[in-house]
Structures are given as structure tokens and as C-alpha cells.
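[1] Show me the folded form of this:
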Amino acid sequence: MAPSVRDLRPVSAAASRSASCSGGRPARGRPVAWIAFLLVLAACQAEPDLSPERWAADYERFMEAQLVDRTEAGVATGENGAVTVAYNGLAARAGLEALKQGGNAIDAAMTTSLMQVALTAGAPISYFGILSLVYYDAGTDRVYTMNAEWNTVLGESDPANIPGGLDLSSPDGMYGTEVSGRTALVGGFMKGVGAAHERFGRLPWAEIFKPSIHVAERGFPISKKVEGYWEGRAADLARLPETKATFLKEDGSPYVEGDVLRQPALAATLRAVAEQGTGYMYGGPWAGKAAAAIQADGGRMTVEDLAAYEVIWDEPLVADLGDGWELYTNPPPNAGGVAMIEAQRLAAASGLLEEGHWTESPEALRAALDVTRASLLDFLPPELAASLVGGDFTPAARVTPDHADRLWNVIQTGLPFGNWAPRGPGHSDDVVAIDGEGNIAAITHSINAVLWGKTAIVVDGITIGDPASFQQTQIARLEPGSRLPAPTQTGILFRDGRPVLGFASMGSGLHHRTFQGLLNVMRFGMTVDEAIDTPDFFMPNSDPATGALTFRVPGGKFPREVLDGTGYAYEEIFPMEARFGGEGLWVAIQRDPDTGALRAASHNRNNSAAVAW
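    Below you'll find the predicted structure:
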């Protein structure tokens, strides 16, 4: 199936709700489906109210679970709908409530993502961050993609000299090196939420904000892990008066484990967006304040930058991966979809699958590490990458089997950079939602900065990161005001022409994690939770002096003989270090196209959750 975009006219939420609630009766002989239909019909007839007071017992239970990190994937099964997240299980439960009250997959995904930001104080994700969406609409049997990623700043005339950077050779350097308003970019998260809801949502717009407004007003307890956000960033949060008032206590000290963080300014802003629409942020009152704050720190962003922002709806990028598998993902200017398909092609070209699983075979692990090393080429100018691989390096070429064969030969010969050190002696969140009708929404969203960013600007509770501080080269290749390619990897897997899996990934090692998760499902026949719990390797560490790579794995999960057998230098990373140790996070929901049975799985090293109905 190759969906087109013949008709991209917006569909109002009211029309979508009416159409879904008035038709689509299941076939006879499907009693479970009839029960689901009647429940959804009842929900459609009632006035929806997503306020946590309506599901208070679960709200408290899931809030307590926010303080506990998992050691294995969360799993949930059902037939009427499911939601899974990489972080913040309470947000998933809010999304499930949207499904239970007559919403669809878009309503669930957007409710969840909005609440995730409130539950993390806008540190790793932001309402002014980025969002990418892959959506399967069961009613039309078509896949749609939406890009709400970074726009560069119209007035930025010298992007190569934007201040700042990340110094990965030291813990402090990872938090950024220089303060500047020029490091801000125009984020499309909230514009994307509005566009997705306008086109496909069913619940009233204001409803999907109720859980996030509630948690912003009432607060959430700080966990030991979240306390670490403040430990590394306390001095930066104290620099600006509004940021200090928002994220430090009255005495100027950082929040610690057990404290409750309330965000009244954020609650007021979210209520304004719920009442007035996304124009409040993109050209309205918030836009003026944001531009002023950024300019006060030397930035060049204006209200016009925000007012000009538009999401990009486009056809999906589709790859036939063999054995009946098809992958639908975001096309360029998103960069992650191309890299994801390229990696699957390289897996075939390398003979990786003939060596067994990488947790059992050093030869397979070595090949898998080499395949994912090719992602380093994404950081080079396209013309330089093309010269290294000896051929076309355009997105259209990179998703072909011929390119994979050629690139694999180059990798085996040896790239002139990023080679593995020999073995010596002995930011972001994901949401996937599926409803009872078979609609699938997979999204990734991120602040694309390290915990608020070095500049740490906050405007009426909304955080503004510093994503330009480490992407100067990529920005310099673009016309001012254009869309910056993002590495997000989000998609839907089809098998024999039918959608069977929605997934999303995040973290610095998202490319590596997605590569492994898809192979585990497609080639090794694993369920989504088995695919997540199977030991994974992370993004490698690079020596800043020599460029030599050291691969990283979760501590105690791989057999030592497999690690030693690669001949490559490696490092074992333990759970508390994983977030900054190159970890990738991948979540997914499977759907049996014949029975409608759902199986959702969340991440296995933090406070994630999978929920189903």
C-alpha cells in the first residue's frame, strides 16, 4: 500500500468526532468488538471530562509510580486502546483516559505528550520544543506524517558563529559551554499539537489540556532521578530572575527528592492556549514575551519568526524491507527516517542476521556496531559524505539496497574517522497510542537540549532550550527561517499490507535502539516487550583527542565472552548513568490486524508505563 496525500484539507474535531461516533459498527460474530463499540458509543454520548478528579484513584497510584524506575519493560494488553511512553507513566494513564472517554489515538497521544512536559518541568522536553508524528488513519487506510521540528531564525546571518557547544570530555561540559539567546530556535511542538488535533482529533481542544493544567497547579513530587536535573543545572537556573522564580525555591536552593514542584505560571499559560488556541504562542502575547527574553540575551528571534511557523504535512517515506514488512516513517526534511531505513538496509548487506543475535554472537555484535557507526556520516556535509562512500548521498539514494551494499564495503575497508578503539587488556520523550478502531499515532518530541539548556530561558512557565548551541554547522547549510533536519525516528510497521506496530524512539542513542528494536521484532520474532528487554548497545563514546570509539552496553547484561570477542573497546553503563551514557529509548504497541488484540510495551530503565483498555 502506498498512501498518497490527495486531500490534505483540515478536518474539524467536531466533524471527526461525529463521524466516528455515528458509524463503524463491528461485524456480527465479534462480541468483544461489539462491547468495545458500545463503550465508545456511550463515551461519545457523554460530555467528556479528562480532569484527574474523574480518575482520582488511578491518578494517585500512577503519581506514586513516578518515583520508581523500572528494571524491565512495562507491558499492557487490551482491545479497546493502548498508550505507551518512554518516561512518565502518569501521562500515559491520562492518554488512556482520553480513549476511555471517546477520544481517538490522536487525542490520547496529544493529551499524553502535553502532560509529559508538565511532569518533567520542561527540562528534557518543552512546549516550545519539537514534535514529529506518523499517523495511520483506519477510516481511510492511509498514513500521514507531520513535521513540527525546528525552524532556524530569519535574522540569524552568521550561524557558524552561534556561541556555545557541548564538551563531551567532561561531566560539566555536557551541560553546555556558553550562554546566548542566539542558541534558541523556533520550536513547533505546540503548533504541531494544534495541527494534529484540528485534523484528526475528536475530543474538544480544551479537554486534552486538563491533565497537564492539573499537574502544573497541584504539583508533582521530585524523584531522586529528577533531583539530578537540578544538581547539574542549579547555577544556570539562578541566572535569570524569571527562571529562578520558576524553578528554584524561595531561598534560592534547588529542588530535592521529596519536594513538590508547582508551576502556576505554566498552568496559566496552558489555560490560555486551551482557550485561545496555539496563536497565543505563535504571534500572540506569549510570542512577544519570548522574543523579548531571547533578544535580552543577545538572540535574534522575533515575533515574526513565531508567527511564520507552519507544520509540514507530507506523504510518508515508505521502505519495503522484505518478507512482507514495510516501514512508514517521516520523510525529509526529517533526517531520522532516512537513517533508520539505511540502517535496516545495512543489516541485510552486512550479513548480520546470519550470525545470530548480537547478545549471543561477537560476530553479530561487531557487525551491528559497524552498521550503526554509519550514522556518523549524517554529521558531515552531504558532498563530503558522498565522496567518502563513492556515490550519491542524497536521501533518495540512501534508502536503496544498492547504496547499502556500497556503504557496507566502505565501512569494512575503513572510514577515515570514527573507528573503534581496540580492546585493551582484560533528550526527549515518546508516545505511541492505538485506539479501538485501529488508528495509530506515534510521536517523538524533545527540547533537543541538555536539561533546560545552558541559557535556561523561561517565559510564563515555558522553557526555551539552546538547540542551536551544537548544530551550528547544520544551520549554516540552510536558508534562514527554514526547517532544520532532526534525527527523530518514529514510524509504523506494516506486515503484508496491514499496520501491525507503531513505535517511537528518543535519547542520544535513539538510532541504535531503533535499529535493534525493529530487528528484534521483524527478524527474531519477538514481542514488543521482549524486544525492549533484550540487552541493547548504546551510542558509542568518542575520544575527543583521537576520535576513537568505545561502544557502551548496560552493565551486566551481555555475556563477557561476547563483548570481549568483538575485539573492540567497551564500557558497561549502569542504570543511574544511562541517560547521559548514550542510552536510546524505544517504545511500541503491536496490534493483531485479525483480532484487534493490542500489546503495548514501555521502556525498561525509568518511570515509564504501558497502559491498555
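[2] Please make it C-alpha for all contacts and neighbour counts, starting now.
    Noted.
[3] Just the helices from the stretch 501-613 of the chain, written as ranges.
    In the stretch 501-613 of the chain, the helices defined using DSSP state H, counting those that start in this stretch lie at 510-522, 528-533, 560-565.
[4] run this one through as well so I can compare:
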Amino acid sequence: MTVFAALSTISCASSSIVQSESSISSNRKTPAQIETREPEAATGVTQQQLVVAEKFMVVAANPYASQAGFNILQQGGDAIDAAVAVQAMLTLVEPQSSGIGGGAFILYWNNQAKKLFSIDARETAPAAATPELFLDETGKPVKWIKAVVGGRSVGVPGVLAGLDLAHKRWGNLSWSALFDDAIERSANGFSVSPRMAKMVAMAYNPGIKQLPEVKRYLYPNNKPVAAGHLLKNPKLAQTYRIIANQGAQAFYQGQLAESIVSAVQNAPIAPGTLSLADLANYQAVYRQPICAEYRQQKLCGMAPPSSGGTTVLQTLKLLEPFNLGKQANSLAAIHLISQAARLAFADRNRYIADPDFAPVPVEQMFNDDYLATRRQLIQSNQDMGKAVAGVLAPVGSDNAIERPNTSHFSIIDKQGNAISVTTSIEMAFGSALMVEGFLLNNQLTDFSLSPTQGGKLVSNRVEPNKRPRSSMAPFIGFDKQGELSMVLGSPGGSRIINYVTQNIIGMIDWQLDPLQAASLPHFTHRNDYLALEKATEITELEVQLSAMGHKVKVINLNSGVHTIQVKNGKLLGAADPRREGVALGQ
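    Have a look, this model is predicted:
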């Protein structure tokens, strides 16, 4: 097999530009009660429909955001322009999931040049950060929930730098025009969504009740904002006016940068070391996408420091010789997919990290002989138990925790250009530090809280200027003629990998359209236990799977897969019914 654009060890990203080679019903029941393991899960199920268009399409996690992107495309903007408008709006209307205070991974297909590009806009650790950042006075890792809140967990935000990098090269409309909708909505107010209201009421992130700025915003009169409440954010409107008029650099230098640094260094809880120099020196970087063939489709995702691309593709390559059948979510298919996921996650947890700081053995992970050896561990009717990583490098496994509070949007413009963006501030409402109308991330908790494991250094440990490992998995696929076939991705913490894998298999192996694939009952495996989505028909297989040796848990599983499929000259788009997003096209 061929892994396009994968080197024997990925390291030291070049400053030069790198290019790659050229319905089944879910029978879903009423929303389940809140499941604390998956804090975003209990937000209901929306009625969705498959949207068909001919010219362009945008699918995002909130109707305001989809509309902002649609407006830009209708005005003659391209996919890059629309992406800026979508992210600006998401910062306002979905603050629990993403924002300009966070980071993103961006895949962009330039249809005119027939080239795929990827941009790493992941946050970086401050220059003063050390491997002991999250250790207590006894040298032990602090509890994760204590690591989250406050300034210590804030990485240098990257999403604006990444979008700016893309816009300067490929954007069509002026940068200033891309913020109009977000400015208007910030100033005049937006209707709080049921999802946002529920996340506020849950207060799963304790910081939103502990830190004064965000508490004033989300708890007016000491009561959580309710669904349908008209919420205004004049500070964000002013922030966007500055960024629109002065460019993205105004975020990284000047008044806004000073406000960010002050908020982090003077945080009432766990002050951090983020500095003006950290912001001024931040750069989004081009990375070589990682691509592999699966059943005559070429699928491309993000290379490290995201583990999304490698782990999704490794799972699929392990599965390729197996017949997953024509029936979606059959007992045999669930078993086989979970076994491949076990093996891929074992390698992920040990080896994936920032390639600028540690060699990442991507080529070895996709070697045919290595895959064949790993594949032999998969039995047809028995769970293999805890998978052990292959022996590729002398490093320790990681204990980083990723929560499912992220967003994804997919866009195709009328020129056939496509962009797939997964964007996040990590925990629900990030670090809970709010500055100038937006929340700052807590992405540094995506590092291993302990720098060592089993006496070995962990590749994904905290180091100055390093990017934490991620599970974000934006994907773009191509048919056997090399033409664009799909654009997708999902939020969901480390389960993103499972959600995207299942969606791809749904469309390729089971010939489902994007809505059918997104509506399938979920199952996930991260080399821990087999999770079956609560209140769906898939739970009927629990007894049989348990008899095969699986440790099964029935829980809420909350994806947000947003997909555009290109088929027979049409654009087929769908938003995951578990969230509030919509697909809009023309």
C-alpha cells in the first residue's frame, strides 16, 4: 500500500509550503438523561434532512454559523472566505465548543491547482512552560478537572493565524467583509441555542461559575442563560471590528494581545505564563497531509501533532482485507472495527506527538508487513483484550484526556474548492477565562499531565513552544479518478477518531448517504471498552458482544459529523442529528 505524503519520521515542519499528491433509520428514542462521562451528550436529537445542491454548500454546527458561511458564498466568496465567517460566528453562538481563543486543523482542496494543503493552527505551549506544569508539590499530576480552569492551561491561540494564512493565499473577498455577520449578531444579540443553554446549566466546567467575567456573561442575575434568550456580546463585536479593520495580526500584537496576556497571568485561578512574546511569535504552519487508499478511495487527513489522520487511516487499513458486509452495524462489523480501533489507538497513545519535538514513526505504522502482523491479532469471534502498541520507538504511553467539546464545519464552493476544519477550545467553555468577549482555550491539558510513564519519557509531554497531541480529524476524500468525493469531520474528543471512521465506512462500505451515515447508532472503542450508544437499537447487541469477551458500556455518544458528499455532479450535505447544525446549499 502507499501512504502518500508520509515520511519515515515526521519532524521539523518546513516553513515552505508542502503539498500532497495530486436511509437507514437510527430508531432513536427520546433524549437520554445526562451522562457525566459525556457532558455534551444529553442535548436532544434534531430533525435533519439530506440537502442537495449544485453550486456550493456549507455544513456547520449552528444555524447562525451555516448562514454566515452561506452568505459569503452567495456574495462570491470562496471556501476560505466562508470558513472565516463561520468560525467568527461559532465563537459567538457556540462558545462551549470553539472560538478565536482556540486552535484548529485545516484541510484545503484547491480544485484549480488540483492540490491538497493542510494547515496546523494548533495552540502552542508558552515559552516558559515546563514538563512539570501540571505536577503538584509532591511531583504527582494534579486532577484533570483542577488542571482545566484558569491561566495555567491556556495555550497560544492559533485559529485566526491559520485562517489568515489561508486567506492571504486563497481568499477572494476582503478580510474585513468576512466579519460583518458576526459583528452584527454580537452587537444585536443571538438566540441562545438549547445546546448552549444546557451546557451552561450543567456547569460541567466549574470555572464558568468561578471566574467573574464569564459568570457575568453566562449567568445574568445569577441564573443560567435559557434557550431562546437574546444574548448580546458587545465586547466581541468590538474585538471583531479591530480584527476586521487591522487584520489577524491585531489579535497577536497590541491591545487585544495585552488583554489576553493580562487575563492569563492574573487569572484568579492557576495563573499562567503566556507572554506577549508567545503571541507575537506564534505561527500557523503548513504540514504535509497524510493520505492512504481504502477500497479505491484516497482519503486524506491531518498528520501529527493531530492523531486523527493517522489513527483513522490505520484503523481503515487494518480493516481493508476484511469483508464488513452490506448491513450497517452488524455484529461482525462492530466486532472487527472495534478490534482494529484497539490496535490503532494503542499506537496512537504511545507514539503520536508534535513532530517538531519527537520523531513520529508514521511510515512504520503504515508499513505493509507491520500492518499484516498487527492484523493477525484480530480474531473473528473473540475480543483481543487490551492491545499493546507495536515496538517502534522507546517511549512511554500517554495519559492525556480529551473532552468532546469541539466543532467541525465542511464547505465546498462553486469553483469546487473544499475546506474541512475541526476547531476547538478543548473543555466545554475552555479555561473559563473570558477576555474581550471570547473564551480562552485549555488545550495544554491535551498534553500528558505526567512527563513520564513507566520510567520512560512520554512523547506528548509539556515542553516550551510545543503543540499538544490532538484527535481532531478533518478529512477529505477522492474517488478512483482523483475527483473530490467527500468532506467531513466531527467533534467528540478522542472519540472523534471512531466517529469519523464509522462515517467513512458507512459511506464507502455500506453505500449510505451522508445523513444515513451520520444517523447510524454509534459505537466507539479507544482500547478501553466498547461503548454502545444509549437509547438506540445497537444496544440490542450488548449480550452477544459481551459473550465475545467485550467489556461493554451503554452510554451517550455525542458526535457532530458534518459531511458533504460529491456524487453524480451533486453536493449531498448533512448535519449530525445529535447536534443543532444545518446544511445549506445552492
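[5] Kindly provide the TM-score of these chains.
    Remark: TM-score between the superposed chains equals 0.80 [TM-score structural alignment, normalised by the length of the second structure]; 510 aligned residues with a Cα RMSD of 3.2 Å.
[6] returning to what we had before: as a markdown table, the helices of the stretch 501-613 of the first structure with distance to Pro362 of the first structure and mean neighbour count would be great.
    What follows is these, written out as a markdown table (distance: least, Cα to Cα, whole Å; neighbours: other Cα atoms under 10 Å):
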| stretch | distance to Pro362 of the first structure | mean neighbour count |
| --- | --- | --- |
| helix 510-522 | 15 | 23 |
| helix 528-533 | 19 | 23 |
| helix 560-565 | 5 | 16 |
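[7] Ala433 of the first structure is nearest to which of the ones you listed?
    Among the helices of the stretch 501-613 of the first structure, helix 528-533 comes nearest to Ala433 of the first structure, with 14.0 Å by Cα to Cα.
[8] hang on, the earlier thing: using CSV, please lay out the helices of the stretch 501-613 of the first structure together with distance to Thr120 of the first structure.
    Listed next are the helices of the stretch 501-613 of the first structure as CSV, based on distance: least, Cα to Cα, whole Å:
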stretch, distance to Thr120 of the first structure
helix 510-522, 20
helix 528-533, 23
helix 560-565, 35
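[9] Those: which one's closest to Val371 of the first structure?
    When the helices of the stretch 501-613 of the first structure are compared (using Cα to Cα), the closest one is helix 510-522, at 9.2 Å.
[10] Quick one: the residues in the second structure that that closest one pairs up with.
    Mapping helix 510-522 of the first structure onto the second structure (TM-score structural alignment) gives residues 496-508.
[11] next one: the matching stretch to chain centre, how far?
    Distance of stretch 496-508 of the second structure from the chain centroid (Cα atoms, centre = their mean, to the nearest Å) equals 14 Å.
[12] Check stretch 156-175 of the second structure too.
    Distance, stretch centre to chain centre, for stretch 156-175 of the second structure: 18 Å (Cα atoms, centre = their mean).
[13] Onto which residues of the first structure does it map?
    Stretch 156-175 of the second structure maps onto residues 186-205 of the first structure, going by TM-score structural alignment.
[14] Now the terminal residues of the matching stretch, how far apart.
    23 Å (Cα to Cα, to the nearest Å).
[15] cool, stretch 145-155 of the second structure as well?
    With Cα to Cα applied, stretch 145-155 of the second structure spans 17 Å between its terminal residues.
[16] outside of it, which residues touch it?
    Among residues not part of stretch 145-155 of the second structure, those counted as contacts by Cα atoms under 8 Å, 6 or more residues apart in numbering are 102, 123-126, 133-134, 205-207, 263-274, 427, 430-433, 440-445.
[17] So which of those sit within helices?
    Applying DSSP state H to the contacts of stretch 145-155 of the second structure, the entries found in helices are 207, 263-265.
[18] Give me the most central residue, the first structure.
    Nearest residue to the geometric centre of the first structure (Cα atoms, centre = their mean): Thr444, 2.5 Å.
[19] Where does the residue nearest to it when sequence neighbours are not counted sit: helix, strand or coil?
    Distances taken as Cα to Cα, 6 or more residues apart in numbering put Asp430 closest to Thr444 of the first structure, at 4.6 Å, once the chain neighbours are dropped. Assigned state for Asp430 of the first structure: strand (three-state reduction, DSSP: H, G, I helix; E, B strand; the rest coil).
[20] Asp430 of the first structure is in contact with Gly502, isn't it?
    No - assessed by Cα atoms under 8 Å, Asp430 of the first structure is found out of contact with Gly502, at 11.2 Å.
[21] which residues do the two both contact?
    Common neighbours of Asp430 of the first structure and Gly502 (Cα under 8 Å, 6+ apart) are Ala442.
[22] burial count for Val40 of the first structure?
    Residues lying near Val40 of the first structure (other Cα atoms under 10 Å) number 23.
[23] coming back round to it: out of the ones in helices among the contacts of stretch 145-155 of the second structure, which is most surrounded?
    Busiest of those [other Cα under 10 Å] is Val264, holding 27 neighbours.
[24] residues contacting Ile72 of the second structure?
    Contact analysis of Ile72 of the second structure by Cα under 8 Å, 6+ apart lists 78, 81-82, 85, 178.
[25] nearest residue to the alignment partner in the second structure of Thr488 of the first structure other than its sequence neighbours?
    Under the alignment by TM-score structural alignment, Thr488 of the first structure pairs with Met472 in the second structure. Of all residues not flanking Met472 of the second structure in the chain, Gly308 sits nearest, at 5.2 Å (Cα to Cα, 6+ apart).
[26] contacting residues for the corresponding residue of the first structure for that neighbour?
    Using TM-score structural alignment, the partner of Gly308 of the second structure in the first structure is Gly336. Applying Cα under 8 Å, 6+ apart to Gly336 of the first structure gives the contacts 330, 486-489, 511.
[27] Show me the subset of those residues that the second structure keeps too.
    Retained in the second structure (both residues aligned by TM-score structural alignment, their matches' Cα atoms under 8 Å) from the contacts of Gly336 of the first structure: 330, 486-489, 511.
[28] mean per-residue distance, the match of helix 510-522 of the first structure to the first structure?
    Its aligned residues in the first structure lie a mean 0.9 Å from stretch 496-508 of the second structure after superposition (mean Cα distance after the TM-score superposition for the first structure).
[29] Any chance you could list what contacts that stretch?
    The contact list for stretch 496-508 of the second structure (Cα under 8 Å, 6+ apart) reads 295, 308, 311-312, 315-316, 328, 341, 471-473, 488-490, 492, 512-514, 517-518, 522-526, 559, 561.
[30] The aligned partner of Gly288 of the first structure in the second structure: neighbour count?
    Applying TM-score structural alignment, one finds that Gly288 of the first structure aligns to Glu258 in the second structure. Neighbourhood size, Glu258 of the second structure [other Cα under 10 Å]: 15.
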